[in-house]
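Asker: Here is my input, please return the structure:
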Amino acid sequence: MSSVIMPTNGIHETAIIHPSAKIGKDVSVGPYAVIDEDTEIGDGCVIGAHVTIHPYTKIGKNCHFFPGCSIGAVPQDLKFVGEKSYTIIGDGGSFRECCTVHRACGEGNETRIGNNILMMAYTHVAHNCIVGNNVIMSNVATLAGHVIVEDRAVIGGLSAVHQFCKIGRNAMIGGMARVTQDVPPFMICAGDPAFVSGLNSVGLSRAGMPVEERSELKKAFRILYRSGLPLQEAISTMEQELTSSEPMEHLMRFLRNVERGIIRTRRG
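Answerer: Next comes the predicted model:
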């Protein structure tokens, strides 16, 4: 049996690369991959077999796309009529087998993914999403359109996030969760429908958050979820009773700007 040898420039002979594509240094492109027009691939990227990079996609440095990924395809939205929109991906991302990312709806709009993301197999990021840095999406996790995911959030396998929801920083969503409202920063939620079960204490400790700040966030959790206060009254109580810190200010800012309401605890 004859073997197929990768050319010295790292581009497999069966790969299809549009002349307008901009390919950085030390990029590897595997068998039958397609890199379409008006795309940009940063230095050190690995484009696996049968990966498709669609038009108007810009990818940073040192990203790895495993076999079968589709990045920057047109959105699954009937409002889309062929307008020029974009997919922007940062540095150091790992996109496992068959994950999909769609470009935005609306002229000039973007679907944007930050640095050092891990998208496991069959995950999906829909049109107009904004995904922060160091986010982990486990197998088959799905974001609907216009979802915002802040830095260091973890989204469990087979979970689904409703359109226009926001997932806060360092939040953790358990597997098979159905998320239809905003998940505040630093919280753990799970279930169908999803409910908040507590503070993501282990995750915050691993992220290096000082004990004092974690302690204040535990107090914030009790005010927000155990006091029975309406959201605005809970925010006012936290402002009056808790020590200010960067994480606390971030939590308060998130809560002041919720539009779909926040995920609550399980009753009973």
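
Asker: From now on I want contacts and neighbour counts done on CA atoms only, so please keep to that.
Answerer: Will do.

Asker: right, and Glu97 touches Ile71 too?
Answerer: No. In this structure, Glu97 is not within contact of Ile71 by CA atoms under 8 Å, at 11.7 Å.

Asker: which of the two has more neighbours?
Answerer: Higher neighbour count among Glu97 and Ile71: Ile71, with 28 against 21, using other CA atoms under 10 Å.

Asker: this one as well, want them side by side:
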Amino acid sequence: MAEIDPSAKIGNNVTMDDSVEIERDTHIGDNCVFGKKVVIEKKAVIGNGVKIGDDTVIEKKVHIGSDSTIGTKVVITKKSSIGKGVTIGNNVVLEKNAIVKDNEVVPDGTLVKEDTIFRSDSKKNDHHS
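Answerer: Predicted coordinates for the structure are as follows:
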């Protein structure tokens, strides 16, 4: 059985491997899928329809928007925020207070520095001012 703190709120139709660990005061939406060895620390908030790959750590007070996909071996450090419809590749690290806006794609192996907002290169060229 997965290790889930009794104070955690888990939505409907959530699928997770037995090796998953969910800490206290965590909120998880409906229709989420978590791989093997996923750790979700206290007070994290995960939206509906989020998929999290194997060996991923979601630290405390992280917010992940609905319909986002997180790859394998990802570390999202505390107080980071991920928008809706985001795709995060494998082996990605988001440092403390990092922000990924809605519908962004974070490529494999990316490091998003502390207190920064991730923007994919394609979006930088799209500004019509």
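
Asker: Name the nearest residue to Lys36 of the second structure, ignoring sequence neighbours.
Answerer: Counting by CA to CA, 6 or more residues apart in numbering, the nearest residue to Lys36 of the second structure once its immediate chain neighbours are dropped is Asp54, at 4.6 Å.

Asker: which one in the first structure is aligned with that neighbour?
Answerer: If you follow Asp54 of the second structure across to the first structure using TM-score structural alignment, you land on Pro67.

Asker: what's the neighbour count on its match?
Answerer: Residues contacting Pro67 of the first structure under the criterion other CA under 10 Å number 22.

Asker: So it lies in a helix, does it not?
Answerer: No. Assignment of Pro67 of the first structure by DSSP: H, G, I helix; E, B strand; the rest coil gives coil, placing it outside any helix.

Asker: center of the second structure - which residue?
Answerer: Ile64 (4.9 Å; CA atoms, centre = their mean).

Asker: What is the equivalent residue in the second structure for Ile41 of the first structure?
Answerer: That one, Ile41 of the first structure, aligns with Ile28 by TM-score structural alignment.

Asker: re the thing from before, need the residues touching each of Glu97 and Ile71 of the first structure.
Answerer: Counting by CA atoms under 8 Å, 6 or more residues apart in numbering, no residue touches both Glu97 of the first structure and Ile71.

Asker: re earlier: so the residue nearest to the centre of the second structure makes contact with Ile82?
Answerer: Yes. Between Ile64 of the second structure and Ile82 there is a contact at 4.7 Å, judged by CA under 8 Å.

Asker: What's the local residue count around Gly83 of the second structure?
Answerer: There are 19 residues near Gly83 of the second structure, going by other CA under 10 Å.

Asker: Please tell me how far it sits from Val93 of the second structure.
Answerer: Distance, Gly83 of the second structure to Val93 of the second structure, by CA to CA, to the nearest Å: 16 Å.

Asker: Tell me who's in contact with Lys51 of the first structure.
Answerer: For the record, residue 51 of the first structure is Val, not Lys. 32-34, 65-70.

Asker: which of those residues tops the neighbour count?
Answerer: Ranking those using other CA under 10 Å puts Phe65 first, with 28 neighbours.

Asker: how close does it sit to Val147 of the first structure?
Answerer: For Phe65 of the first structure relative to Val147 of the first structure (CA to CA), the value is 22 Å.

Asker: Perfect, I'm done here.
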